[in-house]
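Peer 1: Generate a structure from the sequence data that follows.
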Amino acid sequence: MSELVQAVLKSSEKTDLYEFIAQLSKDSDRYFLRNQILQAFSEYCSDREKPAYFFHSSSLGELIHYTHELILDDREIWFLLRPRIASQEICKLDRDRDRVEPANVRDLLAFRDRLVGRFFPEKGGLLEIDVTPFYAHSPSIRDARNIGSGLEFLNSELSAKRFHEPEQWLSVVFDLLRDRSYRETPLFLNDRITNREQLSQQAIEALKAIDSLDPETPYPVFEQDLRQLGFEPGWGYNASRVRTVLEFLNKPIGTSDRAVLEAFLAHIPLIFNIVLVSVHGWVAQEEVLGRSETSGQLVYVLNQARHLENQLQNEIKLAGLDRYGVRAKAIVLTRLIPNSEGTVCHQRLEKLEDTENAWILRVPFREFNANLTQNWLSKREIWPYLETFALDAQTELVREFEGTPDAILGNYSDGNLVAFLLSRQFDVPYGHIAHVLEKPRYLFSNLYWQDLEERYHFSLQFTADTIAMNAADFILTSTYQEIVGTPDTVGHYESYKIFTMPELYHVVNGIELFDPKFNLVPPGVDESIFFPYFETDPVGADGDRERTRRDRLKSLLLTREDPDIFGKLDDPDKPAMLAIAPLTAVKNLSGLVECFGRSPGLQERYNLVFLTRTIHRDRAKDEEEKAEIEQLYEAIARYALENKLRWVGMRLTTPDTGGVYRAIAENRGIFVHPARFEAFGLTTIEAMISGLPTFATQFGGPSEIIQDGENGFSIDPTDLEAMARKILDFSDRCDADPDYWSEISQRAIERVRAKYNWKLHAKHVLAIAKTYGFWRSAAKEDREALLRYMEALFYAIYKPRAERLLAEHCQG
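Peer 2: Predicted coordinates for the structure are as follows:
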């Protein structure tokens, strides 16, 4: 992209470039990000009365739109250009000599350090983290549009390259199935089959043995015949299923039939015990879903555990293994909190409702400092306890499973680090989940980490992230944007590609975005709780239970007086704009109130109803929550909205939350999600399946859920006037066409049911876990060097810093 800068220098726009740089130089800042650059360039074009095309279509305009970072020095101008998704290029301009040249990552990182006064070459060199060599011989996705489709890539291109001959396929399958058992129950093969040639021959004989049987013949009828041939239980519950699975063994794998591997693995139960790690605690079921900083994650984890366990039990039944006492088990691993404040979080085990064998297992932190470890700890302070927690959890998991897990899923930075440590101990596949990564949420958090360390401990978190995401066998994301962003924004994972932690280390390449470990698997919605407003409660077929709940919630939302409710509506019968969110700045509830307050049209058409954890300043859990409460009250008072809104500050049960959506939908209301950024948007799909026309932020996951204007509406929460106008345009169209509200409502329901359901999610996750586990065993030596490198980073960087924080805790 340096040629684009060169083109500007050789054109009449050279003067504009230098005048624009001079305009930026008047600012005290020297480091500009994309939004700042675009805003400044827009002002420049306006001040110079440039024609309309100049901003977008001139050579300089094109350069500016590709520029994601601009750094000014006395003599040099550094450009970080992003010509396309998942691609970054660096160049620098010597303004004295008009010379532009490509620059390397190392120079840019050193320049960033100098910019913040943290570059001291006399102290010696700095550790460079570069994962490039470890991915050099790994398969790589070529087209950025296919990033996030790792499973499909492995099942097609990699299979074709790996299995040139049927014998290679049989050899890997034989190694996979040999010596597998469930506790004392042998599975798949016995000692009559000792090599791949016998596996192929005996499979043909087994097919002959069951060929004359009725397809529905139960497995026990021909069990002994198959055992004589070398086959143990696990191939199917009847003759039809067994025949289907055995036929896979003699099918060629390659580009001509890329689905063979996926279909074979889908029919073979390879996972019986699975662990989902969510460390920071306050994990239970009703009314104990974390603190405000973790509640969304825990809803996801518990729903995922329930549906994974249900899917595993179903696979066991299809394999015919339930006859032999084989049972799946899912465990949500978290920390035990002795001072549990009246909850069950001090109990070691808790069974998950609606499951046969899924549990919450709580393991305490070791008591280095009882004043801390006896109580809940913020996710920012738990880093020193994770290594010993993993060691203790290993013992507890072996006890609960009466063996070892078959797969581990980590959640968030801390849970993923623990999952990595456990996967190394158990030698099993590890899947990484982190719908929100902290580094891109806090601008310049890595560059100024020393100034923020006391409060945030970013050196530990970003190191843990880098280790865990590279060590993972596969990474699950809810949206494509999580990985590589959009043409205008950098993805959360992409932000770990190049960064500096001044005086700690430089990351030259922290993640390989084109590696097929990334898989897009959105979460689902629990349709027993969240369902359309015109349907009855699935639990109570006569609808009485649902009607009673809806009447109670309408009273709560619109008319009931309560110390935990603010506002008294002049007209409770008007449709409502509903919002449900934690009290954090990024969720932008204060922006929604500001938008409502500025718009007489919205106030005429709607009541505003929003739900948070509390309405009381003195009950705020932290300074951020307190600040948001104060901003809400200030905006309400400034626009005199006391009789036009209802602010409900109480924690509702999950079924009641589902009822809230339906109660608002019944009166033809809408749902508004005004977050400045949302990684996925569970409330978005909950509202949509309830039948509420939904207006959700265009920044993040909701833009992939909603097809704007088709089944919902994307809004820009930074442009309050445009947001109000979009809602009012919808209202005007509803007035003109009485069916329009119902059309959008129905399309929203259909969208969620087709794409965002937990059953589909669980099947996809297990298919991924089995496929990556298969490749892990087939090419284990290819990953060992990378895993050793991540262990080195753990012991050389993470552990010493964690021990330093532990010492501070023990002194406090």
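
Peer 1: alpha carbons only for contacts and neighbour counts from here, please
Peer 2: Fine.

Peer 1: where's Leu391 relative to Ile204, distance?
Peer 2: 46 Å (C-alpha to C-alpha, to the nearest Å).

Peer 1: The residue nearest to Val288 when sequence neighbours are not counted: how many residues sit nearby?
Peer 2: Nearest non-adjacent residue to Val288, counting by C-alpha to C-alpha, 6 or more residues apart in numbering: Trp282, 6.1 Å away. Counted by other C-alpha atoms under 10 Å, the residues lying close to Trp282 total 27.

Peer 1: So Trp282 sits against Gly290, correct?
Peer 2: Yes - counting by C-alpha atoms under 8 Å, Gly290 is a contact partner of Trp282 at 4.6 Å.

Peer 1: Need the overlap of contacts for those two.
Peer 2: None of the residues lies in contact with both Trp282 and Gly290 under the rule C-alpha atoms under 8 Å, 6 or more residues apart in numbering.

Peer 1: Quick check: Leu127 vs Val507, distance?
Peer 2: 9 Å.

Peer 1: cool, Glu791 as well?
Peer 2: Following C-alpha to C-alpha, the distance that separates Glu791 from Val507 is 16 Å.

Peer 1: what does Ile204 give?
Peer 2: Counting by C-alpha to C-alpha, the gap from Ile204 to Val507 is 54 Å.

Peer 1: Leaving out chain neighbours, which residue sits closest to Glu396?
Peer 2: Val363 (7.7 Å).

Peer 1: Second input sequence below; structure requested for side-by-side comparison:
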Amino acid sequence: MVSNNSGLYILLVSVHGLIRGKNLELGRDADTGGQTKYVVELACTLAKNPQVERVDLVTRLVDDPKVSSDYAKPVEMLSDKAQIIRLACGPRRYLRKEVLWPHLDTFADELLRHIRKVGRIPNVIHTHYADAGYVGCRVAGWLGTPLVHTGHSLGRVKQQRLLEQGTKLEAIEDHFHISTRIEAEEITLGGAALVIASTHQEIDEQYSVYDQYQPERMVVIPPGVTLENFYPAPENWPNPPIYKQLQRFLKDPEKPMIMAISRPAMRKNVNRLIKAFGEDSELRHLANLVVVLGQRDDISTMESGPRQVFTEIFQLIDRYDLYGHIAYPKHHNSDDVPDLYRLTAKTGGVFINPALTEPFGLTLIEASACGVPIIATSDGGPRDIIGACENGVLIDPLNIEDIQNALRDALKNSEQWQRWSSNGLSNVRKHFSWESHVKQYLEKVRLFPQQKIQSLLSPVREFPTRDRPDWKIPETNHLPTADRFLITEIDNTLLGDQEALHKLIQRIRAEGHTTGVGIATGRNLQSTLSMLEEWEFPMPDLLITSAGSEIYYGPQIVTDTSWQKHISYNWQPGAIREAMKAIPGIELQPPDTQGKFKISYFVDADKAPNFREIIRHLRQQQLPVKGIFSHNMYLDLLPFRASKGDALRYVALKWGLPVKRFLVAGASGNDESMLAGNTLAVVVGNYSKEIHKLRGYPQIYFAQGRYAWGILEALDHYDFFGNLSVTQPEPEMLAV
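Peer 2: Below is the predicted model of the structure:
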């Protein structure tokens, strides 16, 4: 891979389905359809553009004997500038998208690892569907990278359609986890710098039902099609291989074909098409019906959704005695699809998409490129496609009579058929090529440096004040690219001497080009941000607050929810507060110092038991906690898994940076957990007495300088901006 940073690095995320560069198994199941084709072709076309240096299409790694081993390859090259990256996420086996939600936090963490290996922050993260939106919104927020989102289909619209069909809300929730999906979509819409829609109807009627509907950040870019394989049948074109399969079903295979190609999903509405065909004797006389619904062997082994679709189809075929009039092949490959369109045109037939919802309409564009007139649902994408190509008619997918009338008219009016065919051929390449799509796409992406990146993931939407224009808030986070990190406590360490602080800031700017900067403090987030702004310290890349119980990433202050889930194990704050009432000399600190995973007390040392006795009392009540006692008067109680040191090591592991490349600075007892161990550590000269016991520890440097002067001293001691090695002996250590 080239990596000279001269062009755009675009990261595409499409979590579910079976994605590979060649021989896409379109229609294999409900998750392997138009979206998988879309993202592969988008990646390949972006990579051809000279403005783009690198494209990574990131998806889920699947190591399952029931599917091809192709999906277990961590990397698959698409071109010299594009590749598919597969990341482990959840079980190794293939899973449908509706059950992937519990594993998406892992996917987000693995995506960070990948970015860390690349060593470059993407210019754009472009997510596809709600699951990728959930992942991408978090990662983009962590990095400060613009998020682009394409929904492909929307949960609120799906829920509404299913309810209209009579499906119970409980059943929808049970199978589709629809509330989780809708919440992910809301978060993504709030966090995206740009939402790409296929049609105006998608923006005006589908996205508009969301709380986070912001049309000013939405744009219509018509979907592209790789048109090289889609063209009309030449003169004397022989019947293709798929024709033999169709002959097995049809009494008169030379009749015009009514062609439908889709996944076996309820929303594709193929059952209503078959019913319309079965109830109209004139249609059966005029044409054959061909329905191509992916791959199947034994429908009894299929998932419930596709199995239900096929069961209903077979019942309808039997009810209307359509044997000899309808073809429904079990298998086809990707090369057969263009041939099916050409066969339809050769027989004077039509292509129909009767879906209940159709945000995309890829098959309509493909059919048009082969000269086939189209009949399509009035929902979504088909409106714009037929409006641009002028090669067909829209129908109400719920109205059987409307479907019948449109089909009869298209098949019987030969002059209109020819006009629609010619219009489609000339207009589809003008409006729906991938080159046209990518040109518009890159025009929008190039505007991002001037746009504010949005985020809904943070509990703090704005910084405390914005009155200081000189307070430095960087554009991006350095975690993926830094090769070393400076982490410091605020109180009595970083802050306390204005001159020393300014010298430290100047030195980081001058020498720390590969250095990330973080804060680790007992303060809560609001208090931390207020202090940083007051002292004009640039916004850090990392914020470990509330004594290690909360982790945030700048510049957008995005919560690390995986850390919260990790430390929440066996955390019982109500029981802990109740148990602490029995201890004398203890008083709860004010509410603004408390946190979801931190309970803070004032301790009167003359009246209260000692620290060890307090912790023992809680553990005797079967309440595992971690206690931090500092300045001989403050007690913080945290989940057993939480501390500044644990949080720091979690961040190091998550972002792939060894802890020995972290320089940590502290001054009190609540810094002990991050100072001890393999980190490079400094205790500044004005430290509290409870930390004196750390003298003599390997890799803990006790500085003479107070506050930030001590940190500056440690930068030289450890040659921090150089080789990260001790450059002078430490007298205290030699004396031990």
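
Peer 1: which residues of the stretch 151-300 of structure 2 fall in strands?
Peer 2: With DSSP state E, counting those that start in this stretch as the criterion, the stretch 151-300 of structure 2 has strands at 194-197, 218-220, 257-261, 288-292.

Peer 1: mean per-residue distance, the shortest one to structure 1?
Peer 2: For strand 218-220 of structure 2, the mean distance to aligned residues of structure 1 following superposition is 0.5 Å (mean C-alpha distance after the TM-score superposition for structure 1).

Peer 1: try the last one
Peer 2: For strand 288-292 of structure 2, the mean distance to aligned residues of structure 1 following superposition is 1.0 Å (mean C-alpha distance after the TM-score superposition for structure 1).

Peer 1: That strand aligns to what range in structure 1?
Peer 2: Counting by TM-score structural alignment, strand 288-292 of structure 2 falls onto residues 607-611 of structure 1.

Peer 1: circling back to that earlier point, in structure 2, what residue corresponds to the residue nearest to Val288 of structure 1?
Peer 2: Looks like Trp282 of structure 1 aligns to Leu18 there (TM-score structural alignment).

Peer 1: same question, Val363 of structure 1
Peer 2: Checking TM-score structural alignment: Val363 of structure 1 goes with Leu87.

Peer 1: Could you measure from that match over to Ile196 of structure 2?
Peer 2: Distance from Leu87 of structure 2 to Ile196 of structure 2, by C-alpha to C-alpha: 25 Å.

Peer 1: And for Leu286 of structure 2?
Peer 2: 41 Å.

Peer 1: just Asp379 of structure 2 next, same as before
Peer 2: Asp379 of structure 2 is 18 Å from Ile196 of structure 2, by C-alpha to C-alpha.

Peer 1: So between those two, which is more surrounded?
Peer 2: Ile196 (24 against 21).

Peer 1: correct me, but that one touches Val148?
Peer 2: Yes - counting by C-alpha under 8 Å, Val148 is a contact partner of Ile196 of structure 2 at 7.2 Å.

Peer 1: Report how many residues lie close to Asp551 of structure 1.
Peer 2: Neighbours around Asp551 of structure 1, by other C-alpha under 10 Å: 12.

Peer 1: residues contacting Asn229 of structure 2?
Peer 2: Pro338 are the contacts of Asn229 of structure 2 under C-alpha under 8 Å, 6+ apart.

Peer 1: Give me the aligned partner of it over in structure 1.
Peer 2: Checking TM-score structural alignment: Asn229 of structure 2 goes with Ile529.

Peer 1: what sits up against stretch 362-377 of structure 1?
Peer 2: Against stretch 362-377 of structure 1 from outside (C-alpha under 8 Å, 6+ apart): 280-282, 333-340, 345-349, 385, 388-389, 392-393, 396, 809-810.

Peer 1: can you give me the offset of that stretch from its chain's centre?
Peer 2: Counting by C-alpha atoms, centre = their mean, to the nearest Å, stretch 362-377 of structure 1 is centred 28 Å from the centre of its parent chain.

Peer 1: cool, and stretch 613-630 of structure 1?
Peer 2: The answer for stretch 613-630 of structure 1 is 27 Å, by C-alpha atoms, centre = their mean.

Peer 1: buried sites along it?
Peer 2: 613-617, 620, 625-626, 628-630 (16 or more other C-alpha atoms under 10 Å).

Peer 1: What residue in structure 1 is paired with Glu672 of structure 2?
Peer 2: So Glu672 of structure 2 corresponds to nothing, using TM-score structural alignment.

Peer 1: how close does Glu672 of structure 2 sit to Leu635 of structure 2?
Peer 2: Counting by C-alpha to C-alpha - Glu672 of structure 2 and Leu635 of structure 2 are separated by 14 Å.

Peer 1: try Phe629 of structure 2
Peer 2: 5 Å.

Peer 1: Between those two, point out the one with more neighbours.
Peer 2: Leu635 (23 against 20).

Peer 1: Give the helix, strand or coil label for that one.
Peer 2: Three-state assignment for Leu635 of structure 2 (DSSP: H, G, I helix; E, B strand; the rest coil): strand.

Peer 1: Tell me the counterpart of it in structure 1.
Peer 2: By TM-score structural alignment, Leu635 of structure 2 lines up with nothing at all.

Peer 1: Run through the residues that contact Leu635 of structure 2.
Peer 2: Leu635 of structure 2 touches 600-603, 627-629, counting by C-alpha under 8 Å, 6+ apart.

Peer 1: Most neighbours among those, please name it.
Peer 2: Result: Ser600 is most packed of those (other C-alpha under 10 Å), 25 neighbours.

Peer 1: is it true that that residue touches Ile586?
Peer 2: No - using C-alpha under 8 Å, Ser600 of structure 2 makes no contact with Ile586, being 9.9 Å away.
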